[in-house]
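Provided below are the primary sequence and the corresponding predicted coordinates.
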Amino acid sequence: MVSALTIRPATDHDGDAIGNLIKAVFSDYPGCVFDRHGEFPERDAIASSFAADHGHIWVVEDAQSRILGCLGVTYSPAIGKAELHKVYLDRATRGQGIAQRMLTTALNWLGQTHVDCTDIVLWTDIRFEAGHRFYEKCGFTRTGETRDLDDLSVSSEYRFAANPADIRARIRQS
């Protein structure tokens, strides 16, 4: 139930729970391997890691304090651009508006903290088709850029980009 879920800033102590969430999401996709030490070393101090990159990360938790979602954002002051990271939501909570609430939380933080932010980008695995539809619904456009990662999942990713104002407008419409 949406009302029983809370979005709060993540702490460094949330790293293992965020890792468990990502591992569960990866298990929904054939070939996605969760490589905790090789690909997610920031989990040891996840909030501090995002803060070091002029960013922030949030989690969604239920009444039992289980982490069911996360979304992080970093910011590059030199170019005025933000990047979304670690956008994951437990299968049971999808389709309830939680991802939009997380994205709105990040947009509000960016608007207060980095008022000169002109663009938001993200990279997402080509297998995460439901995520692609969500990003497009929220106003992101696939740029045509792709990249291959040197990871255990042999991942390829699409790049998406949007203007923060366009995202806000699309979220309000939905």
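Okay, I see it. Everything numeric in this text was worked out from a predicted model, so none of it was measured.

use CA for all of it now, contacts and neighbours both
Noted.

element containing the residue nearest the centre of the chain?
What sits nearest the mean C-alpha location of the chain, by Cα atoms, centre = their mean, is Val87, with 2.2 Å. Val87 belongs to strand 81-89 when assigned by DSSP states H and E.

here's the one I want to compare it with:
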Amino acid sequence: MTEITIRPIQEKDNKEVAEMIRHVLVEKGAPKVGTAYEDKALDQLFETYHKERSEYFVLLEGDRILGSAGISPLDNGDPKVCELQKMYFDPSARGRGLGMQMMKTCLDFARAQEFQVCYIETLPSMKAAQKLYQKTGFDYISDRMGDTGHYSCTIFMKKELN
């Protein structure tokens, strides 16, 4: 059995992570506009998350990237609020408990950065993701927080990090 590791993104991971995320978005039938698909940051995640109170993690099986997710302060939001961003998994990673491992890594990082609330947006069609978020303590909220630019994402959730 190949070892599973989660570590901060490295510059050399940028291309592989962007390809994996775009593949998942297409697979899930997500719109290419108003989602992470068109984010300029998607092709330079290492550089994008190389700032204070931010980290982007990759999940590897051996040396193959099977998933990724990041934590960053919520744009134009309360400084006590972070956003769980760009959490995607290759189909081969799903149903194995790896999403739960990634969530723990991200939320532990958020707490260490003294965030008090974690926010996430997703698409209505991403039911498995919503189930994972609920399982880890996220609740649905009616209004968007901050300014993510992802106007196609219409499901909003948050979790208190106490």
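Received, thanks. Quick caveat: nothing in here was measured; it's all calculated off a predicted structure.

any idea what the TM-score comes out to?
Superposed pair, TM-score by TM-score structural alignment, normalised by the length of the second structure: 0.82. Supporting alignment: 158 aligned residues with a Cα RMSD of 3.0 Å.

now do the contacts for the residue nearest to the centre of the first structure.
69-72 (Cα atoms under 8 Å, 6 or more residues apart in numbering).

okay, and which of those residues map to helices?
Using DSSP state H, the subset of these located in helices is empty.

which of the residues you listed ranks first by neighbour count?
Gly69 (28 neighbours; other Cα atoms under 10 Å).

residue in the second structure matching that residue?
Gly69 of the first structure maps onto Gly67 in the second structure, with residues paired by TM-score structural alignment.

and its match, how far from His23 of the second structure?
12 Å (Cα to Cα, to the nearest Å).

quick one: stretch 98-110 of the first structure to the second structure mean distance?
Mean deviation of stretch 98-110 of the first structure relative to the second structure after superposition (mean Cα distance after the TM-score superposition for the first structure): 1.4 Å.

what sits up against that stretch?
Identification of contacts with stretch 98-110 of the first structure by Cα under 8 Å, 6+ apart yields 2, 7, 58, 60, 70-73, 89, 117, 138, 164, 168, 171.

so which pair among the residues you listed is furthest apart in space?
Pairwise distances across the contacts of stretch 98-110 of the first structure peak at 29.6 Å for Val2 and Cys117 (criterion: Cα to Cα).

these two: who's more crowded?
Of the pair Val2 of the first structure and Cys117, Cys117 is the one with more neighbours under other Cα under 10 Å, namely 19 against 12.

quick check: closest non-adjacent residue to that one.
Of all residues not flanking Cys117 of the first structure in the chain, Gly80 sits nearest, at 4.7 Å (Cα to Cα, 6 or more residues apart in numbering).

pretty sure that neighbour is touching Val121, no?
No - using Cα atoms under 8 Å, Gly80 of the first structure makes no contact with Val121, being 11.3 Å away.
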